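Colleague: no FASTA, just this:
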């Protein structure tokens, strides 16, 4: 996975010491391609090249870049799908994480729901080396196993269905 240049330059100065970084999680939903009355939305997922896990799109904000701009940029870079921001899902700390190269980081992750900008039934394609597969999946049958990602995707579906009743999550722990 490419490391942003500003991180490469900072790492020259601090080595593997902990860094605090702004990041995004982009959850892209669309209506189901199944026309049954029990159909649920579909979510755009990537199979990460670093760990083989299926997740929503994630990325690090460039210096001075707004979170929603990062989410739209990362989605297009990783899946070739153009999107637009729809809603804030929540904000929370992730980490600390020790990466394979020894770098330590913690992330302030901003989770956003995005919508496809254009034809919602366009097919995604792997757009960079951060993913090995991309695709649309019914949220009822998605290959996501990490509870944190399943929670964020569930929040996106709840916000989409009942936007006025939705409260963005503060932290990524389960709600009581």
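Modeller: Structure's in. What do you need? This one's a predicted model, so the numbers in the text were calculated from it and none came from an experiment.

Colleague: going forward, measure contacts between C-alpha atoms and count neighbours the same way
Modeller: OK.

Colleague: return the set of buried residues in the top helix by length along the chain.
Modeller: If each helix of the chain is counted by residues according to DSSP state H, the longest one is helix 147-161. Within helix 147-161, the residues that qualify as buried are 149-150, 152-153, 155-157, 159-160, counting by 16 or more other C-alpha atoms under 10 Å.

Colleague: give the next helix or strand downstream of it.
Modeller: Taking DSSP states H and E as the definition, the helix or strand that follows helix 147-161 towards the C-terminus is strand 169-170.

Colleague: which elements pack onto that following strand?
Modeller: In terms of contacts (3 or more C-alpha pairs under 8 Å, 6 or more residues apart in numbering; DSSP states H and E), strand 169-170 is packed against strand 83-98.

Colleague: what residues sit buried inside the strand it packs on?
Modeller: Those would be 83-91, 93-94, for strand 83-98 by 16+ other C-alpha under 10 Å.

Colleague: quick one, strands of this structure?
Modeller: Remark: strands assigned in the chain by DSSP state E are 19-30, 42-48, 54-55, 57-60, 83-98, 104-116, 131-138, 169-170.

Colleague: need these in CSV (columns: distance to residue 76).
Modeller: As requested, those are exported to CSV (distance: least, C-alpha to C-alpha, whole Å):
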stretch, distance to residue 76
strand 19-30, 11
strand 42-48, 11
strand 54-55, 15
strand 57-60, 10
strand 83-98, 7
strand 104-116, 10
strand 131-138, 12
strand 169-170, 25
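
Colleague: ok, and here's another one to check against it:
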């Protein structure tokens, strides 16, 4: 996935050193209770729909944009499911800490399809028959699917994502 001009400019200044980025993730459900996933083009792994916020963008706007950009599905936000951070080191050595706001969303229009270069495949999956996803994505999914759960916030010192 190509980096935005914003990220390229930051990386030109700091190299591979740690940068914190605000990010969003969407746990998108359809009327059958299936979850929308995409197969990432950079790693080949199945994942929730997610991405970095653009400068000046609100988290809710970012999650709506990311889902439509990556999958051609339009969603409505049902609730903020939580906020937590996780570290990523990319194959080129760039180190990031993503501060992620994750939202439970409902599909309202569009047919799921590969809609940009970030995905190899896109599809709806029953919760009990999903492809392998990362432990981080599993955590977000379990929180978002619990109808009675309050928004999740990592406790002080909690890590491991």
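Modeller: Cool, got the structure. These figures come from a predicted structure and were not determined experimentally.

Colleague: TM between them?
Modeller: Once superposed, the chains reach a TM-score of 0.90 (TM-score structural alignment, normalised by the length of the second structure), with 157 aligned residues with a C-alpha RMSD of 1.7 Å.

Colleague: so who does residue 73 of the first structure touch?
Modeller: By C-alpha atoms under 8 Å, 6 or more residues apart in numbering, the contact list for residue 73 of the first structure is empty.

Colleague: who are the neighbours in contact with the closest residue to residue 21 of the second structure other than its chain neighbours?
Modeller: Nearest residue to residue 21 of the second structure in three dimensions, chain neighbours excluded: residue 98, at 5.0 Å (C-alpha to C-alpha, 6 or more residues apart in numbering). Taking C-alpha under 8 Å, 6+ apart, we find residue 98 of the second structure in contact with 20-23, 85-88.

Colleague: what remains of the residues you listed once you look at the first structure?
Modeller: Listed in the original numbering, the contacts of residue 98 of the second structure still in contact in the first structure are 20-23, 85-87 (both residues aligned by TM-score structural alignment, their matches' C-alpha atoms under 8 Å).

Colleague: closest to the centroid, which residue in the second structure?
Modeller: Computing the C-alpha centroid of the second structure and ranking residues by C-alpha atoms, centre = their mean puts residue 50 first, at 2.2 Å.

Colleague: the first structure: which residue goes with that one?
Modeller: In the superposition onto the first structure, residue 50 of the second structure corresponds to residue 58 when matched by TM-score structural alignment.

Colleague: and for residue 130 of the second structure?
Modeller: In the first structure, the residue paired with residue 130 of the second structure is residue 142, using TM-score structural alignment.

Colleague: residue 114 of the second structure: which of the contacts of residue 98 of the second structure is nearest?
Modeller: Ranked by distance to residue 114 of the second structure (C-alpha to C-alpha), the contacts of residue 98 of the second structure are led by residue 23 at 20.8 Å.

Colleague: coming back round to it: let's have the contacts of residue 98 of the second structure in JSON lines, adding distance to residue 68 of the second structure.
Modeller: What follows is the contacts of residue 98 of the second structure, written out as JSON lines (distance: C-alpha to C-alpha, whole Å):
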{"residue": "20", "distance to residue 68 of the second structure": "24"}
{"residue": "21", "distance to residue 68 of the second structure": "21"}
{"residue": "22", "distance to residue 68 of the second structure": "19"}
{"residue": "23", "distance to residue 68 of the second structure": "16"}
{"residue": "85", "distance to residue 68 of the second structure": "24"}
{"residue": "86", "distance to residue 68 of the second structure": "24"}
{"residue": "87", "distance to residue 68 of the second structure": "25"}
{"residue": "88", "distance to residue 68 of the second structure": "24"}
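
Colleague: show me what contacts the residue nearest to the centre of the second structure?
Modeller: By C-alpha under 8 Å, 6+ apart, the residues touching residue 50 of the second structure are 23-26, 63, 66-67.

Colleague: all set, thanks.
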